Every structure is written in structure tokens, then in C-alpha cells.
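Chemist: Just a sequence and a predicted model for now, questions to come.
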Amino acid sequence: MSPRRLCLPALLVLLAGAAPAQTQSPPAAPDGAAARGQYVFQAAGCLGCHTNEKGGGAPLAGGRALATPFGTFYTPNITPDPTHGIGRWSEEAFVRAFRHGEGPDGTSLFPAFPYPSYTRMSDGDLRDLRAYLMTQPAVAAPNKPHDLSAPFGWRFLLPLWQALYLTPGPLADDASRPPVWNRGRYLSEALGHCQECHTPRGWMGGLDTARAYAGNPAGPEGDKVPNITPSKKGIGGWSESDIVLFLEMGMMPDGDFAGGAMAEVIRNSTARLTADDRRAIAVYLKSLPPLD
């Protein structure tokens, strides 16, 4: 078993009240909101999806093509450019996009942007993320329209999809679990949005939560995404230390190394987490029910 894609970047999915708990905050940073937001940015894997690296695009200027069974999505510009990016988005509009899947004009967003997971982020993390993005260079790169098959490109149907598959609101801690487990769940289910790739989907693109983390035979860009539950078909033979090392360096227990999209995720995201946060993810994954 060679799981190479433990958590994919933000937009590689098929469709594109409570106070935040202490364990849901990124490590404290002396430079304020933008510095904290940089850590959130890295944990959420924003760089890889919103940069057309192969096409020579500027960082966060969008344009990365994401082929899916529903058509091709093109990731948007999230630089502070006022015309093509998010420069005119208020803090309220920014939070609403993540929490409710709505653009500044009230239109529903395609869940290729994995807001069903990002909705679980704390208000503080969302505000800090926006603060960091607003410090980045503005790039006047226009967004490219998606090329989607009917009826999946019909935006007016999205509120129905959201009613079925979106439960807005931050993720609350489980008081019966230790802080390290709650932190790991937050990193996996909200920031890292691992279920978006590692959980199979129904025909409408909604997650089959009864099979959470059990792998997806029809993953993004046609790739099979592996089972990461602690079963024999998943990572049952991996120790917590094995998972931590993989998230830091990409090395698996058999000595092989991650490649492809997972190598990108490790480089841009999990390798940049603190050692404590990588361990928290390992603790959480090892606690999942084993599914074959």
C-alpha cells in the first residue's frame, strides 16, 4: 500500500455561533493577524490551487485547470487586485464565502472551492487568513470561465446542493477528547479538508460520510485517492511517527517517497506545519474507525 495523497490542495474536489476553541487557533505569532494568517494559509493549502505553476502564472493569480467528471474548473485570482481578485471583498464577504459558499454579490459558489470543509474554520482563522492575503502582491490577471457539462454548470441549482451537503458553522471541540485530538480533527476536517479527496462521493458530488476517509476510486483529475483509515487497506500498519514523518518529508514506512500532487501538498502545506500539528493530525487519523 502506498498512500501518496493524504490531503490534496483546496480546489481538487469534484464539484468545486460557537466561540472558537483554544485548540483551533494557529500558533501565536508576534506580528499579528497577517502572520497568523500565513500559517492558516499554509495549513489550508491555498498556494497550490490558486497558482498556475505549470503555465508560469504568478502566485495566487489563479488560472490552474482542474479537470473533473463534471468539466474543467479554473481556479480564481485571490490576490488583492480590486478588479480581478479579492481586493474589494470586505471581511464580512470573505467570511461568508467560506462559511456559506456565497460570493460578495450573493451568488452561490461552486463547491470546487471546498467550503463544506472550510465552513468549519474558526472566525479568527478566517479573519487572519484574509489579513495575510491582503498583504500579497496584487496581480491584474482576469479569471477564466469554467467549462462545465450541463447540468453541473447551472449555478442556479447550487442552493439545492448546499441545502443537501453544507452545514454552516465552525467545528466545536469534543469535550470528551484531549486537546491534541481536537486540534488534529480541526486540521484534518477544516483547514486541511482531507475528506474532500479521501471520502467517496455520490452522483451529485456530495461526500459519503459513512465512508469517511475510506478512499475515493474516482478522485480529482481521474486519480484514485487512497484509504487513510487505520485498516489493513489503509494506513493500519503505519505508526503515528510514520504519519508525522510522511507529512514532514514525504517518506513512507517502506522507504518510498510521495510523488505527484501529494508531494506538492507536503512542500506547500504539511511540511510547513509545526511538529505538534503534524503529530495532532497523526493522532486523529489513527483514531478513525478502520474501513476497508
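Modeler: Arrived safely, thanks for sending.

Chemist: only C-alpha atoms for contact and neighbour calcs from this point on.
Modeler: OK.

Chemist: who's in contact with the nearest residue to residue 209 once chain neighbours are set aside?
Modeler: In space, and not counting its chain neighbours, residue 209 is closest to residue 199: 7.1 Å by Cα to Cα, 6 or more residues apart in numbering. Applying Cα atoms under 8 Å, 6 or more residues apart in numbering, we find residue 199 in contact with 207, 208, 209, 211, 212, 213, 214, 215, 216.

Chemist: For PyMOL, what selects the buried ones among these?
Modeler: In PyMOL, a selection of the buried entries from those looks like this (16 or more other Cα atoms under 10 Å):
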select buried, resi 207+211+212+213+214+215+216
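
Chemist: Take the contacts of residue 199 and write them to TSV, including distance to residue 121 and secondary structure.
Modeler: Conversion of these to TSV gives the following (distance: Cα to Cα, whole Å; DSSP: H, G, I helix; E, B strand; the rest coil):
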residue	distance to residue 121	secondary structure
207	18	strand
208	21	coil
209	19	helix
211	22	helix
212	19	coil
213	19	coil
214	23	coil
215	23	coil
216	24	strand
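
Chemist: another structure for you, compare them:
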Amino acid sequence: MASIWVKLCVAGVAVVAAGAAVAYAVTMPDPHQAGYWADLGTPDLAHGERLFWAGGCASCHAAKGAGGDAAKLLSGGRALPTAFGTFNVPNISSDPEAGIGGWTLAQFGDAMTRGVGPNGEHLYPSFPYGSYSRMTAGDINDLFGYLKSLPASPDVAPPHALSFPFNMRMAVGGWKLLYLNDQPRIALPADASDAVKRGQYLVEGPGHCGECHTPRNALGGFQSGQWLAGGPNPEGEGRIPDITPGSQSIGSWSEADIVNYLETGFTPDFDSVGGSMVEVQRNLAHLPKSDLEAIAAYLKAVPSL
């Protein structure tokens, strides 16, 4: 009888070990194949700057309220309080030790599109790689080249302040399994204009608008069918508005109204941009008008809720 129990225990341990091995295999960091980042050529720094503003890099990685050249000193250090703990934004300046100056394009690209750190670790999705995953390899190359041209800073951000179980990076692999992909957030009609398609890329990819404007579930993933429908501020202060065509915030605005708002910060009623959108608008105002028109066209094309 004792031998049967021993066999059952051994079998149970084997099953648990096998299950753990499978779970690890499907949730382990998953960088691109090395060849994905090869032969991209010399980065276009002017286009990289355009992506820098579209992605709002300065909004998190520069000092709060920084403008002009100060917005390009990406020393990090800002604290982002969330329901999961406080994330401290890292230095992404060109410093080879404190920043990303010593990274390869593959390390930067895998961080941006797969949430994999330079040492092969999972990165927390407070860094919006869930959106950046839609960026092309060429755009990543241009952005990386531009970031390396910016000033270096030796500052080192403090570690994240997260409680158990959110301090376990391996658990991020499960989150990625559920929520990380590079597919479009919405399906556009077959006859969608080039402007709408460009707007989709900007809004769903580098612009990462949904990271604030889409409500989240208890695990921090976007709620299905609620794309850009607004919700609680992920940093815990107030609410982020619904920006779908049927919303009370911008639903009545024309495409020209949206473009003017992104250019100038003024609404059709001559109210001014406020809250966290101040820095976003300030960044987007650097984009060419054609990009702002594309964003507006896309926002008018998303499903009303």
C-alpha cells in the first residue's frame, strides 16, 4: 500500500513539474529572431524625431513640464502610481551606462515591440509596448537612431515599488499571453482611405492613445469592445474621456476641429486642453499636418459605442 502512495506522489510531482515547464515555455520572454533587426540601413534621424514626438517619449522620460531642448534630456525618474504599485520611469538617454547608449538595435527593438529587456527579462507593461508592438522595424530603427543622437544623462531611476505578486516579472509572461499582440485594434473597411490607415498606425502604434483612452480590466488588459471608450485614469487621477465618434467629448467635432485641437490645444468652443493631455497635445503639435489629419480621419472611422 505504501508503495502505491509513493508512486502516486511521484506521479503527482511529475505532473506538476511538467505543467510548470509548459507554463514557463509559453510565458517566457519572446524576442524577435535576430535577423528581424538586420539590414535596416542608416536610420533617418528626421523621421526618428517625428516618431519621437508621435510616441510622446518626453512625456514620461523627461522632467515634468520640460520644454524645448530640456524635453530631449530623457533621464527618467518620474513616478507612475498605479493600482499595481509605483513604476519609476527609466533613463533612456544616450548614456551608455545609465541609459540606452550601449544597447543594440535588437535590444531596443525587442524592448519596444516585445517587452523584453536587454538582459532577456520581461518588462512591465507600464511601458506601452502593447501598442509599440505595431511599429515597423524601419520605424524602430529610425527612432533608435534619433534617441542615440540626444544628450546623455547619468541619472539612474529608483527601482519600481511593487508588492507581491506584481513584483514577479515572470508573471508578466502570463499577461503577455493574454494581451500582447501586433494585430489591429479594430478592423477597417476594405475601402478605408490611406489617411485612415495612416491614422490607425499612428493611434494604435507609436501614439499609443488607447493606453489611456481605453478602459482596463482587473489584470490591466484592455476591455474587449471598448476601444477608446474612456475610463479611469490608469495613474489614478480623474477620468480619461471617450474619444469615439459617438462620445460627448469629441463626437460632435469635425475632422478639422480635431486637427486644430491637436495643433493649437483649443477646442471648437475655445476652451483649452487640460490635464495629462497638455503634454500629449504639445508633443503632437510637432507632427506634420498630414499626420494630424490622418489621426482625425481614423478617430472618425472607429466604431461608435
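Modeler: That came in fine, so what should we check first? Everything numeric here is computed off the predicted structure, so don't read it as measured data.

Chemist: To which residue of the second structure is the residue nearest to residue 209 of the first structure aligned?
Modeler: Using TM-score structural alignment as the criterion, residue 199 of the first structure maps onto residue 214 of the second structure.

Chemist: follow-up on the earlier one: so which of the contacts of residue 199 of the first structure persist in the second structure?
Modeler: Contacts conserved in the second structure for these, using both residues aligned by TM-score structural alignment, their matches' Cα atoms under 8 Å: 207, 208, 211, 212, 213, 214, 215, 216.

Chemist: What's the fourth one aligned with over in the second structure?
Modeler: Going back to what we said before, that points to residue 212 of the first structure. So, by TM-score structural alignment, residue 212 of the first structure is matched to residue 227.

Chemist: wait, what's in contact with that match?
Modeler: 185, 210, 213, 214, 215.

Chemist: Going along the chain, name the strands of the stretch 1-150 of the first structure.
Modeler: Ranges of strands within the stretch 1-150 of the first structure are 65-68, 71-74, 147-148, based on DSSP state E, counting those that start in this stretch.

Chemist: List the residues that contact the residue mapped onto residue 263 of the first structure from the second structure.
Modeler: By TM-score structural alignment, residue 263 of the first structure lines up with residue 278 in the second structure. Neighbour list for residue 278 of the second structure: residue 265 [criterion: Cα under 8 Å, 6+ apart].

Chemist: 10 Å instead, please
Modeler: Listed by Cα atoms under 10 Å, 6 or more residues apart in numbering, the contact partners of residue 278 of the second structure are 59, 65, 262, 265, 272.

Chemist: Run those residues past the first structure and keep the common ones.
Modeler: With both residues aligned by TM-score structural alignment, their matches' Cα atoms under 10 Å, the contacts of the contacts of residue 278 of the second structure that the first structure also has are 262, 265, 272.

Chemist: From these, which land in helices?
Modeler: Mapping those onto helices (DSSP state H) picks out residue 262.

Chemist: Export the kept ones among the contacts of residue 278 of the second structure as CSV, with columns for distance to residue 292 of the second structure and neighbour count.
Modeler: Output for these, formatted as CSV (distance: Cα to Cα, whole Å; neighbours: other Cα atoms under 10 Å):
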residue, distance to residue 292 of the second structure, neighbour count
262, 7, 27
265, 13, 20
272, 18, 12
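
Chemist: quick check, nearest of the kept ones among the contacts of residue 278 of the second structure to residue 25 of the second structure?
Modeler: residue 262 (43.9 Å; Cα to Cα).

Chemist: Roughly how far does residue 209 of the second structure sit from residue 202 of the second structure?
Modeler: Computed as Cα to Cα, to the nearest Å, the residue 209 of the second structure to residue 202 of the second structure distance reads 9 Å.

Chemist: no wait, residue 75 of the second structure
Modeler: On the measure of Cα to Cα, residue 75 of the second structure and residue 202 of the second structure end up 25 Å apart.
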